[in-house]
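# give the three-dimensional model of this entry:
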Amino acid sequence: MNAFRGIGPFEVPAVGLGCMNLSHAYGTPPAPEDAAKLLLAALDAGVTLFDTAALYGFGANEELVGRVLGPYREQIVLASKCGMTGVDGRRVIDGRPETIRRTADEALARLGTDVIDLYYLHRLDGSVPVEESVGALAGLVAAGKVRAIGLSEVSAATLRRAHAVHPVAALQNEYSLWTRNPERGTLAATRELGTALVAFSPVGRGFLTGAPPALADLPPGDIRHAMPRFTDAHYPANLALRAELADLAAGAGLTVAQLALAWVLSRGEHVIAIPGTRSVDHLREDVAVLGLDVPADLLAAAGRILSDETVHGSRYAEATLPEIDTERCGAAG
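This next block holds a predicted model:
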């Protein structure tokens, strides 16, 4: 496995850090000092790609990342996102050029930097042509406020339209053993265009870890409550599949998370994974996959156990799916 991979003008370890759950989406965030400890542990473990967004904690995550990693700014590749923010306590998708420009200036202030290395359009705004949103991002590059641009949760067709306006350095889509949507178009399109495919939730929102969450233990406000895969109707069947995967991993001396990450990274030399965690031990476990040589037949077996054909339940609720531009695949939504 190539431990370093390109993303726009940068070269980064193939495992970065998704920072969302330090401020957002999974119940009560950790204490600021614990979140800071996790970020610094990632830096110490060799992580250089740190991924945040204006949405996460409605700005709190950008402030956290900027405050903690500011002294190490030249050592990291700093990624953030616009186009989906918190407005009056609600999540709002807004890809208008004027909103993108304003959000970028707010992000620069929160991050305590004069340039963002990689700036994504977090979601496609169905009321705004992607060419207009990407044109605003291109303007930020021309102004020296952004070094490279990306898109998140879009299809291969949308990626191509955007790339015709300005080179897209990275496409961030959910990709894991149980979420295969990129295989319906964007995995090949990113390879063809020289765009990095950045896989978020590569360990299945905690499902593909050493201790998958018990539904009864999910805290109030945890986004998994609204995801069909994490409901009584589907979760037991998915846990049975995970038990098979765990046996496969244990037989090879791997953790489930390591097998899951190795599988994602095996999908192409242009694929980068950004797992998120609040545990320093889990962080080190994730990064350790870069030093492992996992046989191809083991990866293939893992891909047969969990796939879009075997997983139970869609990844998002029906009400959310219209916001997502990615290709759909069976139960994976």
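# all contacts plus neighbour counts: C-alpha atoms, from now on.
OK.
# run a quick neighbour tally on A296.
Counted with other Cα atoms under 10 Å, residues neighbouring A296 total 12.
# any idea how far it lies from Y56?
From A296 across to Y56, the span is 36 Å (Cα to Cα, to the nearest Å).
# now the second one, please; I'll put the structures next to each other:
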Amino acid sequence: MKTRRIGPFEVSAVGLGCMNLSHAYGVPPSRQTAAAVLLGALDQGITLFDTAALYGFGSNEELVGDVLAVHRERIVLTSKCGMQGVNGQRVIDGRPETLRASVEASLKRLKTDVIDLLYLHRLDPAVPIEDSVGAMAGLVQAGKLRALGLSEVSAATLRRAHAVHPIAALQSEYSLWTRNPEIAVLQACRELGTAFVAFSPLGRGFLGGKLRSVHTLEPKDIRRAMPRFSPELFAANLGLLDVFCQEALTLGCAPATLALAWLLHQGDDIVPIPGTSRPEHVRDLALAPLLALNATTLQRLDALINQRTVRGARYSSATQAEIDTEEF
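Modelled structure (predicted):
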């Protein structure tokens, strides 16, 4: 496994997003299957594991802690605060006292004394970013965190936060079919020395090539509320997928491997964190750093799937109102 840098850490070039092992995409896999995914990723050389207090309202952190605590010295452990479950509801709360309490709870669930990298999961519009990051910086000084990150924020917010404490990583959605970071955030990260961690690098499963009908999505799958996954727009986007899968076939790799390889070619400071609930798919993710793409292939992919060719917004208007990212 090739490696990349996030702040003080050397991490696998591809990490593992753990959310879908407990959260968001319908009924999660069994505990046994989820553990097989985590341990399979470790066996493939993946060392970066990403969870959050929100995922499964704490259960994802408990899963990661239960399975990986014995391997703690081999991994870079990341989590998020500032958005969590309260009385069964998702709540954004960036107040310093809330963040401090959230971290204490996360440490217990993760079975560790320190979290390597903690992100502010969402910007709380009621709390200045300086206050939230200031509280997190205090936890670094207290030895409970090693580095700080932000999730789904704009270039302007990143700069304000970085003025309070160095921001080791900014996490946002980035893939062939979600290009928003190219507007401003990627450039800001490079100016500040902040790594970019790409979540949903497989387009929430679309670029994996297996999902061919949204009617198969489970009732509580969050994709049902995303415009791109509405039946009409999804059907329109399937034409792009057919050509993309043919590109992967020509190269002799899985579509997921190709999607991740494209992302890795966008810069050495980019670390994708795909997720999967199937142990047999982990190897496709781990192979991406080994797939070299020439300029002609990269140009074809860029022209095929981009913000002009994909139909539909990535979020509903209500969800978009909760985040701080630049939008086309």
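# next up, the contacts around the closest residue to M84 of structure 1 other than its chain neighbours.
Distance criterion Cα to Cα, 6 or more residues apart in numbering; nearest residue to M84 of structure 1, sequence neighbours excluded, is I93 at 4.3 Å. The contact partners of I93 of structure 1, taken as Cα atoms under 8 Å, 6 or more residues apart in numbering, are 83-85, 123-125.
# just the residues you listed: which are in strands?
Those of the contacts of I93 of structure 1 mapping onto strands are 84-85, per DSSP state E.
# TSV for the contacts of I93 of structure 1, including distance to F50 of structure 1 and neighbour count?
Below are those laid out as TSV (distance: Cα to Cα, whole Å; neighbours: other Cα atoms under 10 Å):
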residue	distance to F50 of structure 1	neighbour count
G83	19	26
M84	18	24
T85	19	23
R123	19	21
L124	22	25
D125	25	20
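# closest to A3 of structure 1 out of the contacts of I93 of structure 1?
R123 (28.9 Å; Cα to Cα).
# what's the match for that closest one in structure 2?
Superposed on structure 2 with TM-score structural alignment, R123 of structure 1 falls opposite R122.
# all strands for the stretch 151-300 of structure 1, in order.
Ranges of strands in the stretch 151-300 of structure 1, per DSSP state E, counting those that start in this stretch, are 168-174, 196-200, 271-274.
# so which elements touch the second one?
Under the contact criterion of 3 or more Cα pairs under 8 Å, 6 or more residues apart in numbering; DSSP states H and E, strand 196-200 of structure 1 touches strand 168-174, helix 186-193, strand 271-274.
# do the same with the first one
Other helices and strands packing on strand 168-174 of structure 1, by 3+ Cα pairs under 8 Å, 6+ apart, are strand 146-152, helix 156-165, strand 196-200.
# can I get those in TSV including mean neighbour count and distance to L239 of structure 1?
Below are those laid out as TSV (neighbours: other Cα atoms under 10 Å; distance: least, Cα to Cα, whole Å):
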stretch	mean neighbour count	distance to L239 of structure 1
strand 146-152	25	28
helix 156-165	18	31
strand 196-200	26	21
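# indicate which one of these is closest to V12 of structure 1.
strand 196-200 (11.1 Å).
# average distance between the closest one and structure 2?
Superposed on structure 2, strand 196-200 of structure 1 shows a mean distance to its aligned partners of 0.3 Å (mean Cα distance after the TM-score superposition for structure 1).
# ok, the match of R123 of structure 1 - contacts?
Here R122 of structure 2 is in contact with 82-83, 92, 94, 150-153, 322-323 (Cα under 8 Å, 6+ apart).
# let's have the residues you listed in CSV, adding distance to G203 of structure 2.
Shown next, in CSV, are those (distance: Cα to Cα, whole Å):
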residue, distance to G203 of structure 2
G82, 24
M83, 22
I92, 24
G94, 28
L150, 20
S151, 17
E152, 16
V153, 19
E322, 20
I323, 18
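# quick revisit: okay if I get the helices and strands packed on strand 168-174 of structure 1 as CSV plus distance to L17 of structure 1?
CSV is the format used below for those (distance: least, Cα to Cα, whole Å):
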stretch, distance to L17 of structure 1
strand 146-152, 16
helix 156-165, 23
strand 196-200, 9
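# quick one, which of these is nearest to A31 of structure 1?
The closest of these to A31 of structure 1 is strand 196-200. By Cα to Cα, the value is 23.4 Å.
# how far out from the middle of the chain is the closest one?
7 Å (Cα atoms, centre = their mean, to the nearest Å).
# quick check: angle from that strand to strand 168-174?
30 degrees (axes from the mean of the first three to the mean of the last three Cα atoms, to 10 degrees).
# contacts for strand 196-200 of structure 1, please.
So strand 196-200 of structure 1 is contacted by 6-8, 18, 169-176, 187, 190, 264, 270-275 (Cα under 8 Å, 6+ apart).
# tell me which residue lies nearest the centroid of structure 2.
F199 (2.4 Å; Cα atoms, centre = their mean).
# what number of residues lie near V11 of structure 2?
22.
# deepest of the helices and strands packed on strand 196-200 of structure 1, which one?
Scoring those by mean neighbour count under mean count of other Cα atoms under 10 Å gives strand 271-274 as the most buried, with a mean of 28.
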